[in-house]
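Undergrad: Fold the following and give me the result.
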Amino acid sequence: MQALVYTKDKELPKLQQVEVPLPAPKDNEILIKVEASCLNNAEISKFRDLITAGKNILPLGLTNETKPKANGKILGTDVAGVVVDVGSKVTKFKKGDQVFGITGYFYDAWAEYSCLAEKNAALKPSNLSFEESAAIPTTGGTALAALRKAAIKPKQKVLVNGATGGVGLFVLQMAKNAGAYVTAVCSTKNIELVKKYGANEVVDYQQEDVTAQHLKDKYDVIIVINGYHPISDYQRILRYSGHLVIIGGKFSQTVSAILLGPLMTLGRKKQIGATSLIALRGNWMSDLAEMAEKKQIQPYLDHVFSWNEIDQALEYAVKEHTKGKVAIKIGDDK
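TA: Predicted coordinates for the structure are as follows:
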């Protein structure tokens, strides 16, 4: 089968389209013919420095070599496709099922075929395309982890900082579904988008500081995606018994939330912490599938590329301030 394999050649990142062996599913896995995937930061970050430096995108090195280097890895983690084989212990899926899900350890999605653990897959929502379905697992799962950590209740005031990215748009929708009054932070050009996805109010960060003093003690829950303000700034606008959840962003910010959060809230009912996809337990993929089927969440696709345009897709993701997700159609016929 064909796959997009990542290697480093003299410390330069390289992506090669090569022939690799067809994987065989383990007892608890399904093998799918991959129809679509999506870009995530795990992949984009590998090429960001090269692209930002203004070097020709061709060093990505799309070739047709017959085999990858020994240290090569197939990139990608979000997938949607059709089941072609199942392991001996699989009970939820059968051949021909249309599914979506997440591969293991952020690798193995950008290939014509990929294996998924049964627990990390769900039936594809009937109302979504393969590309839309592939946009859900990583970012939708991260949003779900944040919502569960924040324990949002009806009528609470929720602030979503970083509202137009893949995670942010899912957080908006999930918070709205929970009955919250949601304020989204975005730029001027994205105000209509966040309103469409559930925002009751909008803070335009180009016009106003989201942590301004006059907003003191305003929010019951603050969810920050890839933020840059110090934790103390967010704490000021958080109500006495509020929750602050950090997702991504500066490493120092995440560390502060995990290590210093408990100290910063001593003697108070405030809770400060960080979360990610790995915090999820149980049938979270099935939960996301049900939300999508009921039209409680709707992925936003900023752009769709063929996997033969993967170099363009990566450059677009690095250079443009993308909204939602960038999808990749997988296969030679795409």
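
Undergrad: CA atoms for contacts and neighbours, from now on please.
TA: OK.

Undergrad: Next, the buried residues of the host helix or strand of Val84.
TA: Using DSSP states H and E, Val84 sits within strand 78-86. Under the neighbour-count criterion of 16 or more other C-alpha atoms under 10 Å, strand 78-86 has 78-83, 85-86 buried.

Undergrad: Now tabulate these in JSON lines and tack on distance to Met1.
TA: Compiled in JSON lines, the buried residues of strand 78-86 are given as follows (distance: C-alpha to C-alpha, whole Å):
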{"residue": "Asp78", "distance to Met1": "18"}
{"residue": "Val79", "distance to Met1": "16"}
{"residue": "Ala80", "distance to Met1": "17"}
{"residue": "Gly81", "distance to Met1": "15"}
{"residue": "Val82", "distance to Met1": "16"}
{"residue": "Val83", "distance to Met1": "16"}
{"residue": "Asp85", "distance to Met1": "15"}
{"residue": "Val86", "distance to Met1": "18"}
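
Undergrad: compare with the first, here's sequence two:
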Amino acid sequence: MTSHVVPHTQQAIVQSHYGAVRDVLALSEVVPVRAPGPREVQVHVRAAAVNPIDWQMIEGNRRLIARRRFPFTPLFDLAGVVTAVGDQVTSFRLGDRVHADNEIDGGGASEYVNVSVELLAHAPAGLDFAESAALPLAAQIAMTCLDRGQVAAGTRVAVIGASGGVGHLAVQMARAAGAFVVGVSSARNQEFVRSMGADEVIDRNETDVSSSFGADSFDVVIDCVGGREQWIQAQRVLRPGGRFVTIARDEDGVVTLASAVQLASTIAARRLRGAGPRGTKYIPVFLKASGALLRRVNELVDDGRVRVHLSRSFPLTLEGVNAAIDESRAGRATGKLVLQR
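TA: The predicted structure follows:
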């Protein structure tokens, strides 16, 4: 393997403060390249992915939950090549192709970033860097939804938002588990959702789950869209003891003290209502990323049971990041938005 010379400084897209994305991101030519800590791996970033949490954090919509220290290099999903390892790292070597959801420190918009060994996994052999970068956050959330929903062979599952980044992976994972899967999406994405393995697809603009299916039709509803109406619809179709698993809040706005209190109250009330063996279980999912969870995802990818769909690829430049975030915000992407060098 040809030796890779790591520079002392690098180019990186840096956030200086909270605000509108195009106002607060800038290209810096002199960001230090830091040697990895004892339990860290230094990665030469070759691709990254954009998720809604990226621009929500940049704008400060989530600062009450997780404050950001500036300057900060955004984008959590990344893939690249190992260029250095900490002295306590034994599972990765120079030249390894890797990917991760670097859930606290970001760094996907840099040339080099240090990632905790606990978050990192070897990239699937059959994927390129862009596909590898598209997987970590969305796929780990999808896997967590299946775990929390106890999806197994014979389970009947409805996935709301089945064409999105998390949804299209959840459909495939549920099918791989042996579940019967109904995908809910817009009409223009119905064929795509079928191609992901959904047994049936319904147009969410023409009907809803409860109008298309009667009571006791599903064991699990996985909500990738959010909104109170999803919870209401799910209660009408879930069997006694059924599980409503959601990755979104009722209102996807700025998190304030008042909204945080309201969210906590809503979760508590819905959980209380679902108490008992016949109650509808309300299960909000908050991802805790890990290399172990990502390796479970990679096993499905390596076996050919899950594939990640790239909606569009952008250059990993300042303008590319701005354009990818604009498209993410529009909410029309099918699958994942990625950036690559």
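
Undergrad: And the TM-score between them?
TA: In this superposition the chains share a TM-score of 0.86, using TM-score structural alignment, normalised by the length of the first structure; 309 aligned residues with a C-alpha RMSD of 2.3 Å.

Undergrad: about what we covered before: next, the mean deviation of the strand holding Val84 of the first structure compared to the second structure.
TA: Comparing strand 78-86 of the first structure with its match in the second structure after superposition yields a mean distance of 0.5 Å (mean C-alpha distance after the TM-score superposition for the first structure).

Undergrad: Determine the set of other helices and strands touching that strand.
TA: strand 29-38, strand 98-102, helix 130-134 (3 or more C-alpha pairs under 8 Å, 6 or more residues apart in numbering; DSSP states H and E).

Undergrad: As CSV, these with mean neighbour count and distance to Gln296 of the first structure would be great.
TA: Listed next are those as CSV, based on neighbours: other C-alpha atoms under 10 Å; distance: least, C-alpha to C-alpha, whole Å:
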stretch, mean neighbour count, distance to Gln296 of the first structure
strand 29-38, 27, 21
strand 98-102, 27, 17
helix 130-134, 27, 14
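
Undergrad: Leaving out sequence neighbours, find the closest residue to Phe310 of the second structure.
TA: You called it Phe, but residue 310 of the second structure is Leu. Distances taken as C-alpha to C-alpha, 6 or more residues apart in numbering put Lys336 closest to Leu310 of the second structure, at 4.8 Å, once the chain neighbours are dropped.

Undergrad: what's the matching residue for Met285 of the first structure over in the second structure?
TA: Taking TM-score structural alignment, Met285 of the first structure has Leu294 as its aligned residue in the second structure.

Undergrad: how close does the helix or strand containing that match sit to the first structure?
TA: Element membership for Leu294 of the second structure (DSSP H and E) is helix 291-302. The superposed helix 291-302 of the second structure is, by mean C-alpha distance after the TM-score superposition for the first structure, a mean 1.9 Å from where its aligned residues fall in the first structure.

Undergrad: Gly248 of the first structure against Gly273, yeah?
TA: No - proximity of Gly248 of the first structure to Gly273 does not meet the contact threshold set by C-alpha atoms under 8 Å, at 11.6 Å.

Undergrad: Neighbour count: those two, which is higher?
TA: The neighbour count for Gly248 of the first structure versus Gly273, taken as other C-alpha atoms under 10 Å, is higher for Gly273 (21 against 16).

Undergrad: which SS state does the residue mapped onto that one from the second structure fall under?
TA: Gly273 of the first structure maps onto Ile283 of the second structure when the alignment is built from TM-score structural alignment. Classification of Ile283 of the second structure using DSSP: H, G, I helix; E, B strand; the rest coil returns strand.

Undergrad: Can you give me the distance of Ile283 of the second structure to Thr144 of the second structure?
TA: Look at Ile283 of the second structure and Thr144 of the second structure: by C-alpha to C-alpha, to the nearest Å, they are 11 Å apart.

Undergrad: ends of stretch 79-99 of the first structure, how far apart?
TA: End to end - C-alpha to C-alpha - stretch 79-99 of the first structure spans 8 Å.

Undergrad: matching residues in the second structure for that stretch?
TA: So stretch 79-99 of the first structure sits over residues 78-98 in the second structure, by TM-score structural alignment.

Undergrad: ok, residues contacting the matching stretch?
TA: Stretch 78-98 of the second structure is contacted by residues 1, 4, 6, 35-49, 99-102, 107-108, 117, 120-123, 129-130, 132-134, 136 when judged by C-alpha atoms under 8 Å, 6 or more residues apart in numbering.

Undergrad: can you check stretch 315-326 of the first structure too?
TA: 38-39, 44, 48, 51-52, 57, 135, 164-169, 299-305, 313.

Undergrad: got it, and stretch 116-136 of the second structure?
TA: By C-alpha under 8 Å, 6+ apart, stretch 116-136 of the second structure touches 39-41, 46-49, 77-80, 89, 96-102, 289-292, 294-295, 298, 301-302, 308-310, 313, 336-340.

Undergrad: ok so, going back, quick one: the match of Met285 of the first structure from Arg93 of the second structure, how far?
TA: Taking C-alpha to C-alpha, one finds Leu294 of the second structure at 18 Å from Arg93 of the second structure.

Undergrad: likewise Asp216 of the second structure?
TA: Taking C-alpha to C-alpha, one finds Asp216 of the second structure at 51 Å from Arg93 of the second structure.

Undergrad: ok, back up a step: which element, helix or strand, includes the equivalent of the residue nearest to Leu310 of the second structure over in the first structure?
TA: When the first structure is aligned by TM-score structural alignment, the residue opposite Lys336 of the second structure is Lys325. Element membership for Lys325 of the first structure, per DSSP H and E: strand 325-329.
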